[in-house]
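Undergrad: generate coordinates for the sequence data below:
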Amino acid sequence: AGRLRERWRKPVIVIGVDAVNGLGKGSGRSQPGMNLGKAIQAAWEQGVLIAGGGHAMAAGLTVKADRIDELRDFLNARLSGEQAAAEALDGVEIDALIEPASATRALFDQFDALAPFGPANPEPLFAMEHVSVREPVQMNGGHVRCRLVGADGASVKAIAWRCADLPTGKALLSGQGGLSVTGRLKADDWNGRRGVQFEIEDVSDPRMAQPPA
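TA: You can find the predicted model right below:
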């Protein structure tokens, strides 16, 4: 649920249904400004759920399989009034603007010393501007592997998870230049070699935001 929420920037609930007893167990993650736990509590009070609870950013629930559609409609109606406030809060806070040349293991180690990461101590988020994509490859599972190249020709290995059919993956697979990317540095160790790769979370083309002349 957390990864889907990050991808779609909306509250997400993932429900697994037991085919034997017809019950679904769900876990949800929300966006800032949208109180998912309160909405789940309201659904339980209205009898839509067998059990449920949580807090503003996360919740869990139990629901009969034949009431999942009803639950979706209830939550959509309940949270619709909070959407505008959530969109106003929804933004990406970049910890540092870097070049591919500076995306090194030494930089990763410096920030990794701040771990453990979590809601109160988010993992550092980096941005790169005006980079080109080289050697893009679609992998099994819809992942995209490539190299991000800066204006000076320096590059860093990069990967974007489960995105080949999404705008992020399509932009990477096109191999175009002039892109802005955000993501996180991750260790890339193999056979005693200590390296780093850039785990891409989002890709944008600044040229698309410019009004026509």
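Undergrad: CA atoms for contacts and neighbours, from now on please.
TA: Will do.
Undergrad: just the helices in this protein please.
TA: Per DSSP state H, the chain carries helices over the ranges 2-8, 36-45, 68-80, 83-89, 105-112, 167-173.
Undergrad: adding distance to T62 and mean neighbour count, write these out as TSV.
TA: Putting the helices of the chain into TSV (distance: least, Cα to Cα, whole Å; neighbours: other Cα atoms under 10 Å) gives the following:
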stretch	distance to T62	mean neighbour count
helix 2-8	18	14
helix 36-45	9	21
helix 68-80	10	14
helix 83-89	25	14
helix 105-112	37	14
helix 167-173	34	20
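Undergrad: could I get the ones you listed as CSV with distance to N21?
TA: Output for the helices of the chain, formatted as CSV (distance: least, Cα to Cα, whole Å):
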stretch, distance to N21
helix 2-8, 27
helix 36-45, 19
helix 68-80, 15
helix 83-89, 35
helix 105-112, 45
helix 167-173, 39
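Undergrad: so which of the ones you listed is nearest A58?
TA: Ranking these by proximity to A58 (Cα to Cα) places helix 36-45 first, at 6.2 Å.
Undergrad: check which helices and strands the closest one sits against.
TA: Under the contact criterion of 3 or more Cα pairs under 8 Å, 6 or more residues apart in numbering; DSSP states H and E, helix 36-45 touches strand 51-55, strand 58-64, helix 68-80.
Undergrad: by contact count, what packs against the second one?
TA: Judged by 3+ Cα pairs under 8 Å, 6+ apart, strand 58-64 is in contact with strand 23-29, helix 36-45, strand 51-55.
Undergrad: out of the ones you listed, flag the one nearest G175.
TA: Minimum separation from G175 across the helices and strands packed on strand 58-64 (Cα to Cα) falls at strand 23-29, 33.0 Å.
Undergrad: re earlier: distance to R207 for the helices and strands packed on helix 36-45 - can I get that in a markdown table?
TA: What follows is those, written out as a markdown table (distance: least, Cα to Cα, whole Å):
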| stretch | distance to R207 |
| --- | --- |
| strand 51-55 | 40 |
| strand 58-64 | 36 |
| helix 68-80 | 32 |
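Undergrad: second input sequence below; structure requested for side-by-side comparison:
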Amino acid sequence: AGLAGPVTPYHFGFLIGPRINAGGRISDAALGSRLLTLDDTGEAEAIAERLDELNRDRQVMEANMLQEAEAEAYAEYGDGSGASVIVTAHEKWHPGIVGLIAARLKEKFKRPAFAIAFDPNGKGTGSGRSINGFDMGKMVRAAVDEGLLVKGGGHAMAAGLTVERDKLGRLRGFFSERAEKTVAALVANETLKIDGAIGASGATIDLIDRLETAGPYGSGHSQPIFAIPAHRVRDSRIVGEKHVKVTLEAMDGARLDGIAFRAADTQLGNLLLNSRGANLHVAGSLGDNHYQGSRRVQLRVMDGAIAR
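TA: So this is what the prediction gives:
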């Protein structure tokens, strides 16, 4: 797909992966597997171009769906602070993208979240994403036992379901009651586990490579989280409409670039944007960023606080 240089975990995670997945989400799931097994360069390039086109289409659909889902969530739950589970639904959503929408809602509201796409016959296909400590799969299976779902299942952090339109209201009530006490306790005691502390000068490509040898990371084996203590915010700005890019500077002058994804309208984003020249404690995971042929260390910013 026009990538130069060696294929790294960064390419798979942020460039190649979404394009391969786009076929299965909104078109032909076989395109990705065919691409990875082809020896014919010409055919491979044609499929890669098709997947790149599908990924652009998926991005547009996702942006529109997310805007509608957030509007519905605000209308139904306000700022979300009083909700235990966020449930959104729409008749015109693409069922292959609802999982992405659920993940975005979970990140925004810090609550378990579902997005459901209804077809013209009133049957909804939904996907959910949970927060650490709440077993979403167990809740969905309980809803099946109650007769509220046509079918459903999953694991602690994610679930899928099929629901009839006329049972959506009862399902919302069931989820809310089932999750209320557990989610309230989890949110009240929300913490970010820090694995270590590091300064800008210690965040090197060599360290990134060493961390990658301990992967792959995922559920049950999360990527290490580092604290970057008392670094000055040399610069911060919005990029790509919703992301916040920041440059941190240590007392010795060493700098570290970071990005807080989809944070422009969040407390974290406001902190970064309004703290230029101030010292912050920042936490996040380390990765690399490929830009114009160079490879640089980048911090994925997950939390921050004023250094006092």
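Undergrad: which one of the helices of the first structure lies closest to D202 of the first structure?
TA: helix 167-173 (6.1 Å).
Undergrad: how close does the closest one sit to the second structure?
TA: Helix 167-173 of the first structure, aligned to the second structure and superposed, deviates on average by 0.6 Å (mean Cα distance after the TM-score superposition for the first structure).
Undergrad: centre of the chain versus that helix, how much separation?
TA: Its chain's C-alpha centre and that of helix 167-173 of the first structure lie 15 Å apart, by Cα atoms, centre = their mean, to the nearest Å.
Undergrad: just tell me the aligned range of it in the second structure.
TA: The aligned range for helix 167-173 of the first structure in the second structure is 267-273, by TM-score structural alignment.
Undergrad: over to stretch 96-112 of the first structure?
TA: Mapped onto the second structure using TM-score structural alignment, stretch 96-112 of the first structure covers residues 196-212.
Undergrad: who touches the matching stretch?
TA: Stretch 196-212 of the second structure has contacts (Cα atoms under 8 Å, 6 or more residues apart in numbering) with 225-229, 248-250, 254-256, 286-288, 296-297.
Undergrad: quick one: buried ones out of those residues?
TA: Neighbour counting with 16 or more other Cα atoms under 10 Å marks 225-229, 248-250, 255-256, 286-288, 296-297 as buried within those.
Undergrad: mind listing which of these are in strands?
TA: 226-229, 248-249, 255-256, 286-288, 296-297 (DSSP state E).
Undergrad: just name the closest of those residues to A44 of the second structure, please.
TA: Proximity of those to A44 of the second structure was ranked by Cα to Cα; the top entry is D288 with 27.1 Å.
Undergrad: and G153 of the second structure, what pairs with it in the first structure?
TA: So G153 of the second structure corresponds to G53, using TM-score structural alignment.
Undergrad: A77 of the first structure versus its match, what's the distance?
TA: As for G53 of the first structure, its distance to A77 of the first structure is 18 Å (criterion: Cα to Cα, to the nearest Å).
Undergrad: K106 of the second structure pairs with which position in the first structure?
TA: For K106 of the second structure, the aligned position in the first structure is occupied by R5, per TM-score structural alignment.
Undergrad: longest helix in the second structure, please.
TA: Max-length helix for the second structure by DSSP H is helix 41-77.
Undergrad: just checking, what packs against that helix?
TA: Contact here means 3+ Cα pairs under 8 Å, 6+ apart; on that basis helix 41-77 of the second structure packs against helix 17-26, helix 30-37, strand 86-90, helix 98-109.
Undergrad: JSON lines for these, including distance to T266 of the second structure?
TA: What follows is those, written out as JSON lines (distance: least, Cα to Cα, whole Å):
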{"stretch": "helix 17-26", "distance to T266 of the second structure": "25"}
{"stretch": "helix 30-37", "distance to T266 of the second structure": "35"}
{"stretch": "strand 86-90", "distance to T266 of the second structure": "18"}
{"stretch": "helix 98-109", "distance to T266 of the second structure": "8"}
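Undergrad: so which of the ones you listed is nearest E49 of the second structure?
TA: Using Cα to Cα, those put helix 17-26 closest to E49 of the second structure, at 9.5 Å.
Undergrad: which positions in the first structure sit opposite the closest one in the alignment?
TA: Per TM-score structural alignment, helix 17-26 of the second structure has no counterpart in the first structure.
Undergrad: next: stretch 230-239 of the second structure.
TA: With TM-score structural alignment applied, stretch 230-239 of the second structure matches the range 130-139 in the first structure.
Undergrad: now do the buried residues in the matching stretch.
TA: H130, V131, S132, V133, R134, P136, V137, Q138.
Undergrad: also stretch 186-199 of the first structure?
TA: For stretch 186-199 of the first structure, by 16+ other Cα under 10 Å, it's K186, A187, G195, V196, Q197, F198, E199.
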